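# What would the 3D arrangement of this be:
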Amino acid sequence: MEALVSSCVVLPCSFKYPAQQQPSSRIKAMWHMKDNKEEFIYHNDPTKVLDNFKGRTKLIGSLGDLNCSLEIDEVKNHDNGPYCFRVELETSKIDKYSFVHNCVTINMIEQASKPELHAEMSVQEGQSTVFRCSVRHTCPSHQPTLSWNHSGKTIMSYKDIGHGKWEAESLLTFTPTKEDNHKSITCTVKYHGSVRGEMQATQPIFVKEQATLNHIIIPAISSLGAALLVGLLCFFVVKRYK
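The predicted structure follows:
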């Protein structure tokens, strides 16, 4: 797993146990340090959570649906783990299960990378153009937002790309004018938390001017005039030497 320092991260988690499936209210869940099962980063009883994790962790899945996903907020550069999940059922004192062979280690990312901006540098005046901007992240509970420095129709979407990673994408659609020529399109990302790093991606655009009636008529008249002039000169030259 990867996590962006100062933002948040969700550790995706699902589990099974041999006993009869129980509702969330009858399941006690814990996340603990791998080296010490009594050092909890999450516990049903908040007083048992380590001081440096208090108020920063919460389950975002339903235990009754066997979802034990954990959110860690305000990620610190020492929140590496590894962390393990443990569950206890209220049905019996022996129904306790520790998943110490499936613990999670987090790789810390100190600074954000700039968004990826995809677009044609050369666009046609008067024709609708689409610009795409995207970032990858590991905190679906607090999705990043993407904004543009140009007006137009925007569509924001999010998708799970697997292994705990998500992609946020924004599409900007607008019709370029000649005033847009040599201007820059900028996409800006805003993450949850006080994240550092490159937050903008910029690309210049060059607008190919749309052909107008004047562009067609004037060259045509010029060509016709030149042809008539050459024709007249040839006529007078031929007439002179007859």
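
# going forward, measure contacts between C-alpha atoms and count neighbours the same way
Noted.

# Around Thr154, count how many other residues there are.
16 (other Cα atoms under 10 Å).

# Apart from its chain neighbours, what residue comes closest to it?
Excluding its sequence neighbours, the residue lying closest to Thr154 (Cα to Cα, 6 or more residues apart in numbering) is Leu172, at 4.6 Å.

# swap in Met156?
Leaving aside its chain neighbours, Met156 sits nearest to Ser170 (4.5 Å; criterion: Cα to Cα, 6+ apart).

# Remind me what the helix or strand where the one you found lies packs against, helices and strands.
Using DSSP states H and E, Ser170 maps to strand 165-174. Packing contacts for strand 165-174, counted by 3 or more Cα pairs under 8 Å, 6 or more residues apart in numbering; DSSP states H and E, involve strand 129-137, strand 145-148, strand 153-162.

# Three-state assignment for Lys239, please.
Using DSSP: H, G, I helix; E, B strand; the rest coil, the structure places Lys239 in helix.

# Now do it against Leu229, distance only.
15 Å (Cα to Cα, to the nearest Å).

# wait, what's in contact with the closest residue in space to Ala19 that isn't next to it in sequence?
Spatial nearest neighbour of Ala19, chain neighbours left out: Asp95 (7.4 Å); criterion: Cα to Cα, 6+ apart. By Cα atoms under 8 Å, 6 or more residues apart in numbering, the residues touching Asp95 are Ala19, Glu88, Leu89.

# Inside strands: which ones of those?
Under the assignment DSSP state E, the contacts of Asp95 contribute Glu88, Leu89 to strands.

# Among the contacts of Asp95, which one lies nearest to Glu2?
For these, the minimum distance to Glu2 (Cα to Cα) is 28.2 Å, reached by Glu88.

# these two touch, right, that closest one and Ile27?
Yes: counting by Cα atoms under 8 Å, Ile27 is a contact partner of Glu88 at 6.0 Å.

# want to put them side by side, so please do this one too:
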Amino acid sequence: IVKKKIIILIHSSFSAILVGLSGSCVLIPCRFSYPENGKTYTEFKGIWFKGNEESTVYHTDASNIIDSFKGRTSLNGDLGKNDCSLKISSLSSSDAGSFIFRTEIKDLANIMEKMMEKTLDILSTICVSSPETPENPNVSVEEEVTSGKPVTATCAVSHSCPSDLPKVTWSHDGKQSSPSQPQNHGQWKLTSYSLTFTPSREDHNKHLSCTAEFKGKTVTDYKTLKVKCKSAIIYYCFSRLLKHYNQAFEL
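The predicted model follows:
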């Protein structure tokens, strides 16, 4: 008796346009299900195609992958746990297009033979576009800070690749914390960086900037600091203000 092998094309977890930054990576989320009928299956073969079934971008047997994707794709999930998510590294604009997943499950043929014989349905495709310029970060800090009192600012950075975080720098000295765990933000991941610093009167009306560097591409955001004096030094601040006023008046 020859056992047939059933080929099933599976839904990705959503059908949408994913955006990955050129030079970075993108993660295509994907989950699948199949009728287990009380049995456990342990042998899975995962295959990802680009555009059609002639261009294999990921295969359990790496020799089947087309040259332009060799060494750049990997399964981010475990097929045995129904996770078929694909990671594509070193993105370029030529990677844009539709991607389709297919799995082959050993011994499932006996159960599915009558139901799926000669059936091949493409349920979902995903397009990946690759912009050349990353999104600007977003700096948050209190609208008004107090001289001599520590304050914490945050810088939220959007990216498509949690394993390849950008390099983030601040324009002000202070204690920087480790980046937060990436949070889902639509199709992008959102990572927050924080800076705790003590403003001084010299910081008034100066920019607090956060710069994110992605593979040589740099983007920046800033907020203008508004620094007020603590009550203990109000007199000093007022004296300086009065001095500047008198100088201006003399002119």
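
# circling back: and Lys239 and Leu229 of structure 1? Which one has more around it.
Leu229 (12 against 9).

# Please name whichever of the helices and strands packed on strand 165-174 of structure 1 is nearest to Ala211 of structure 1.
strand 129-137 (17.6 Å).

# tell me, that closest one lands on which residues of structure 2?
The aligned range for strand 129-137 of structure 1 in structure 2 is 151-159, by TM-score structural alignment.

# that older thread, what residues sit buried inside the next helix or strand after the strand holding Ser170 of structure 1?
For strand 165-174 of structure 1, the following helix or strand on the C-terminal side (DSSP H and E) is strand 184-190. By 16 or more other Cα atoms under 10 Å, the buried positions in strand 184-190 of structure 1 come out as Ser184, Ile185, Thr186, Cys187, Thr188, Val189.

# ok, so of these, who is nearest Asp65 of structure 1?
Val189 (33.5 Å).

# what sits up against the match of strand 129-137 of structure 1?
Residues from elsewhere that reach stretch 151-159 of structure 2, judged by Cα under 8 Å, 6+ apart: 20-21, 134-142, 145, 165, 188-199, 210, 212.

# quick one, what contacts Thr146 of structure 2?
Applying Cα under 8 Å, 6+ apart to Thr146 of structure 2 gives the contacts Pro199, Ser200, Val227, Lys228, Cys229, Lys230.

# For those, which ones persist in structure 1?
Of the contacts of Thr146 of structure 2, the ones still in contact in structure 1 (both residues aligned by TM-score structural alignment, their matches' Cα atoms under 8 Å) are Pro199, Val227, Lys228, Cys229, Lys230.

# Ranking by neighbours, what's the top pick from those residues?
Pro199 (22 neighbours).

# All the helices of structure 1, in order from the start?
213-240 (DSSP state H).

# what sits against the residue nearest to Asn184 of structure 2 when sequence neighbours are not counted?
Nearest residue to Asn184 of structure 2 in three dimensions, chain neighbours excluded: Leu190, at 6.4 Å (Cα to Cα, 6+ apart). For Leu190 of structure 2, the contacting residues are Ala156, Val157, Ser158, His159, Pro182, Gln183, Asn184, by Cα under 8 Å, 6+ apart.

# Kindly state which residue of structure 1 is aligned to Leu190 of structure 2.
Using TM-score structural alignment, Leu190 of structure 2 pairs with Glu167 in structure 1.

# From Pro115 of structure 1, how far out is its match?
Using Cα to Cα, one obtains 11 Å as the distance from Glu167 of structure 1 to Pro115 of structure 1.

# Kindly report the same for Lys54 of structure 1.
Distance from Lys54 of structure 1 to Pro115 of structure 1, by Cα to Cα: 32 Å.

# my guess is Ala85 of structure 2 meets Tyr58, correct?
Actually, residue 85 of structure 2 is Ser rather than Ala. No: counting by Cα under 8 Å, Ser85 of structure 2 sits too far from Tyr58 to count as a contact (11.1 Å).

# quick one: which of those two has more around it?
The residue with more neighbours, out of Ser85 of structure 2 and Tyr58, is Tyr58; 27 against 21, by other Cα under 10 Å.

# Would you check how far apart that one and Phe44 of structure 2 are?
Tyr58 of structure 2 is 14 Å from Phe44 of structure 2, by Cα to Cα.

# same check, this time on Pro137 of structure 2
For Pro137 of structure 2 relative to Phe44 of structure 2 (Cα to Cα), the value is 41 Å.

# Please apply the same query to Cys161 of structure 2.
For Cys161 of structure 2, the distance to Phe44 of structure 2 - Cα to Cα - is 26 Å.

# Of those two, which one has the most company?
Neighbour totals were compared for Cys161 of structure 2 and Phe44, and Cys161 leads with 20 against 16 (other Cα under 10 Å).

# surely that one meets Gly23?
No: Cys161 of structure 2 lies out of contact with Gly23 (Cα under 8 Å); the separation is 10.5 Å.

# quick one, strands of the stretch 1-150 of structure 2?
Using DSSP state E, counting those that start in this stretch, the strands of the stretch 1-150 of structure 2 run over 7-9, 17-19, 26-28, 44-50, 56-59, 73-75, 86-88, 97-105, 126-129, 138-140, 145-146.

# Let me have these in a markdown table, extended by distance to Phe238 of structure 2.
Compiled in a markdown table, the strands of the stretch 1-150 of structure 2 are given as follows (distance: least, Cα to Cα, whole Å):
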| stretch | distance to Phe238 of structure 2 |
| --- | --- |
| strand 7-9 | 73 |
| strand 17-19 | 52 |
| strand 26-28 | 54 |
| strand 44-50 | 68 |
| strand 56-59 | 68 |
| strand 73-75 | 63 |
| strand 86-88 | 59 |
| strand 97-105 | 63 |
| strand 126-129 | 56 |
| strand 138-140 | 29 |
| strand 145-146 | 15 |
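
# Could I get the helices and strands packed on strand 165-174 of structure 1 in JSON lines, plus columns for distance to Trp31 of structure 1?
Output for those, formatted as JSON lines (distance: least, Cα to Cα, whole Å):
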{"stretch": "strand 129-137", "distance to Trp31 of structure 1": "22"}
{"stretch": "strand 145-148", "distance to Trp31 of structure 1": "30"}
{"stretch": "strand 153-162", "distance to Trp31 of structure 1": "22"}
